[in-house]
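Chemist: sequence? don't have it. structure:
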């Protein structure tokens, strides 16, 4: 795995210089990759506080709160920072470590250490590969493998994941999830079930993600009682999948679908649909209070979705978006829905 931004020496220097006087906050993303990254990092640094946040929650208001709370070190995992102003605000009172895999500017400075993994590796695996050199944290390898599968980042590190399967005696026999989708090769496994249940729990406990973070243990598959809450989310996903087939709108190269879910299942639904239509750009719009969120997926990688969404939203008020080539997300205001549909040339 190549490091495209930054270098290991600066990472090791940052970790080596942590001491008991530091007050450390760990910030990570709201999906399984982000929560797993936080578990991996925290197994070594034992942060004073862990915050599981959306991208747009990392802003100047957060920086001001962290300053008031007296944090001297900020560790950010699985989160890309878009604006320099946010980092400058944080650098005024703390040193920062960013470990990520999203396309990004190089934010390295005297106060910020920024490392980015090459495309194809998830943040959890990147964090694990670094922190396992500081301290043996192989007890979390099963969780990291789950995050790799959940993030569709299980190809470049295929041999490592196979070794994890062998370690735990996991068979790769045919597995079909509860919504009827078969997954090939290593995803046909017990680890797939673990990441599926964790993914549903993350949606169910959206307003209390610390509950998910704290429920994950060290032994293989130890996720406490999180699985008990999955059925409600499965029903919502199943409803959305059926509704997509009935109400999707075709545009050149893909499908467009707007719905108003009870739970925040847009990302999961778009991922599930994209496995069924791998050569299509899938755009799932979830209605919010003042706007719409977009979950975009395309499995064959023939469209750079991060760039696609940035161009789609260009010039729109309070719009933001970006991500990877095969998976990206965005938000725009309700008044701009007609402009969005115009820009992608929707056809029934």
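Modeler: Right, received. Where do you want to start? Since the model is a prediction, treat every value here as computed from it, not as a measurement.

Chemist: CA atoms for contacts and neighbours, from now on please.
Modeler: Noted.

Chemist: Quick one: residues contacting the closest residue to residue 297 other than its chain neighbours.
Modeler: Residue nearest to residue 297 in three dimensions, not counting chain neighbours: residue 327, with 4.6 Å by C-alpha to C-alpha, 6 or more residues apart in numbering. Each residue near residue 327 by C-alpha atoms under 8 Å, 6 or more residues apart in numbering is listed here: 295-298, 305-306.

Chemist: need the residues you listed in JSON lines with secondary structure, distance to residue 153 and neighbour count, can you?
Modeler: Shown next, in JSON lines, are these (DSSP: H, G, I helix; E, B strand; the rest coil; distance: C-alpha to C-alpha, whole Å; neighbours: other C-alpha atoms under 10 Å):
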{"residue": "295", "secondary structure": "strand", "distance to residue 153": "18", "neighbour count": "25"}
{"residue": "296", "secondary structure": "strand", "distance to residue 153": "17", "neighbour count": "29"}
{"residue": "297", "secondary structure": "strand", "distance to residue 153": "14", "neighbour count": "34"}
{"residue": "298", "secondary structure": "coil", "distance to residue 153": "14", "neighbour count": "26"}
{"residue": "305", "secondary structure": "helix", "distance to residue 153": "16", "neighbour count": "26"}
{"residue": "306", "secondary structure": "helix", "distance to residue 153": "17", "neighbour count": "23"}
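
Chemist: got another, please set it beside the one above:
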């Protein structure tokens, strides 16, 4: 039913529609957003009318977003890689003027399907794949490919899924692209050209978040992944990688380890927003595959950015972080089972840490 409704929605798109895109600003969010924008333009021979880039602080629609939609007289809205189903009330308000399609692969919070909204979650389409392993970029690519030729943009799906740590699940798809584009398959998938696209996106936003709109346009206008690798944004990746390596090298000296709870707590200090990739890299190290990792960073705006990782599936990081921030002022948390994030006010950090320790202890006690 979901696919049939999507097909009908796409077939209804016309040049007269006022279409908006709201996307997350990580690699999967940008790649999936560009795939939506490309598809819409190819279908109706006209670009989308409005692009709104969301930071990780608020993944649902805001009053400001609704105001922009109204100002631009939007009547069709696409969102990508955002758990906007977490706020049904705001969605209902958006429905007053818009028909909505939500592309997402996060945990289902609310079934917001309605005559005006189509919620497309990865878990609705496949049961044999963990939803966290079916990123929005691949989801958008697969569904829009039913209506428009995106074969020249398959590398965007590859970049998004690699950045979202889903390469093993889609190895056959990636192998075909390595052959198609004459690229070598490397042991570290993040070092491949497709992986480098994601690294450039992450680095640019981590160093200079104000570049999001320009970065989105760069990816949208690129004829090939090589255009992105040769773009002015490549310089950010070089700086970011050096800082990332420093944080990784220092973790054994500076992180707190609690062996009985299989826990690492690592507060980093960096001029760049870098906690998320640090936590990801650490979590894939063989010695930490069964460790619950928290990497946090003072963002100097009154809040800490927190990234949680656990790769063996023993702990649901999305549920754990959501529980730990529950009721805290202006805090949020969620994501996927192996990888999640949170934002906590500095004044509440100790409360968060105490909740985290107690919750982790209780979870592991149940497993035993």
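Modeler: Nice, thanks for sending it over. These figures come from a predicted structure and were not determined experimentally.

Chemist: re the thing from before, ok, so of the contacts of residue 327 of structure 1, who is nearest residue 336 of structure 1?
Modeler: residue 295 (16.6 Å; C-alpha to C-alpha).

Chemist: The closest one: what's it in contact with?
Modeler: Residue 295 of structure 1 neighbours (C-alpha under 8 Å, 6+ apart): 266-267, 270, 282-285, 327-330.

Chemist: at 10 Å instead, please
Modeler: Residues near residue 295 of structure 1 by C-alpha atoms under 10 Å, 6 or more residues apart in numbering: 265-271, 282-286, 305, 309, 321, 327-331.

Chemist: on that earlier part again, aligned to the residue nearest to residue 297 of structure 1, what sits in structure 2?
Modeler: Aligning on TM-score structural alignment places residue 327 of structure 1 opposite residue 339 in structure 2.

Chemist: next one: residue 123 of structure 1
Modeler: Checking with TM-score structural alignment, residue 123 of structure 1 has residue 136 as its match.

Chemist: try residue 83 of structure 1
Modeler: By TM-score structural alignment, residue 83 of structure 1 lines up with residue 87.

Chemist: shouldn't residue 351 of structure 2 be in contact with residue 325?
Modeler: Yes. Assessed by C-alpha atoms under 10 Å, residue 351 of structure 2 is found in contact with residue 325 at 8.8 Å.

Chemist: who touches both of the two?
Modeler: Joint contacts of residue 351 of structure 2 and residue 325 (C-alpha under 10 Å, 6+ apart) are residue 344.

Chemist: higher neighbour count, those two?
Modeler: Using other C-alpha atoms under 10 Å, the more surrounded residue of residue 351 of structure 2 and residue 325 is residue 325, with 25 against 14.

Chemist: Go through structure 1 and flag its longest helix.
Modeler: Assignment by DSSP state H gives helix 230-247 as the longest helix of structure 1.

Chemist: quick one: contacts of the following helix or strand past it?
Modeler: Using DSSP states H and E, the helix or strand that follows helix 230-247 of structure 1 in sequence is strand 249-251. For strand 249-251 of structure 1, contacts defined as C-alpha under 10 Å, 6+ apart pick out 255-258, 280-283, 341, 344-348.

Chemist: Mind checking which of the residues you listed are in helices?
Modeler: Per DSSP H, helices hold the following members of those: residue 341.

Chemist: Now, of the contacts of strand 249-251 of structure 1, which are buried?
Modeler: Among the contacts of strand 249-251 of structure 1, those classed as buried by 16 or more other C-alpha atoms under 10 Å are 255-258, 280-283.

Chemist: Closest one of those to residue 27 of structure 1?
Modeler: residue 283 (27.9 Å).

Chemist: To which residue of structure 2 is that closest one aligned?
Modeler: In structure 2, residue 283 of structure 1 lands on residue 294 (TM-score structural alignment).

Chemist: Now do the same contact list for its match.
Modeler: Counting by C-alpha under 10 Å, 6+ apart, residue 294 of structure 2 touches 255-256, 263-267, 275-276, 278-279, 283, 306-310, 317, 321, 340-341, 353, 356.

Chemist: residue contacts, the most centrally placed residue in structure 1?
Modeler: In structure 1, the residue lying closest to the centroid (C-alpha atoms, centre = their mean) is residue 31, at 4.4 Å. Residues counted as contacts of residue 31 of structure 1 (C-alpha under 10 Å, 6+ apart) are 37, 52-54, 78, 147, 150-151, 198-199, 202-203, 206, 209, 267.

Chemist: Burial check on the aligned residue in structure 1 for residue 255 of structure 2, number of neighbours?
Modeler: By TM-score structural alignment, residue 255 of structure 2 lines up with residue 248 in structure 1. By the criterion of other C-alpha under 10 Å, residue 248 of structure 1 has 18 neighbours.

Chemist: now residue 338 of structure 1
Modeler: Neighbours of residue 338 of structure 1 under the rule other C-alpha under 10 Å: 9.

Chemist: Same check on residue 206 of structure 1?
Modeler: 18.

Chemist: Please report how far the aligned partner of it in structure 2 lies from residue 216 of structure 2.
Modeler: Taking TM-score structural alignment as the criterion, the aligned counterpart of residue 206 of structure 1 in structure 2 is residue 209. Residue 209 of structure 2 sits 12 Å away from residue 216 of structure 2, going by C-alpha to C-alpha, to the nearest Å.

Chemist: can you list residues touching both of the two?
Modeler: What both residue 209 of structure 2 and residue 216 touch, as defined by C-alpha under 10 Å, 6+ apart, is the set residue 25.

Chemist: Please enumerate the strands of the stretch 1-150 of structure 1.
Modeler: 3-5, 24-29, 49-53, 73-77, 95-100, 112-117 (DSSP state E, counting those that start in this stretch).

Chemist: can you redo those as JSON lines with mean neighbour count and distance to residue 231 of structure 1?
Modeler: Formatted as JSON lines, the strands of the stretch 1-150 of structure 1 follow (neighbours: other C-alpha atoms under 10 Å; distance: least, C-alpha to C-alpha, whole Å):
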{"stretch": "strand 3-5", "mean neighbour count": "16", "distance to residue 231 of structure 1": "40"}
{"stretch": "strand 24-29", "mean neighbour count": "25", "distance to residue 231 of structure 1": "24"}
{"stretch": "strand 49-53", "mean neighbour count": "17", "distance to residue 231 of structure 1": "23"}
{"stretch": "strand 73-77", "mean neighbour count": "24", "distance to residue 231 of structure 1": "30"}
{"stretch": "strand 95-100", "mean neighbour count": "24", "distance to residue 231 of structure 1": "32"}
{"stretch": "strand 112-117", "mean neighbour count": "23", "distance to residue 231 of structure 1": "35"}
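
Chemist: If anything else comes up later, I'll come back, but that's it for now.
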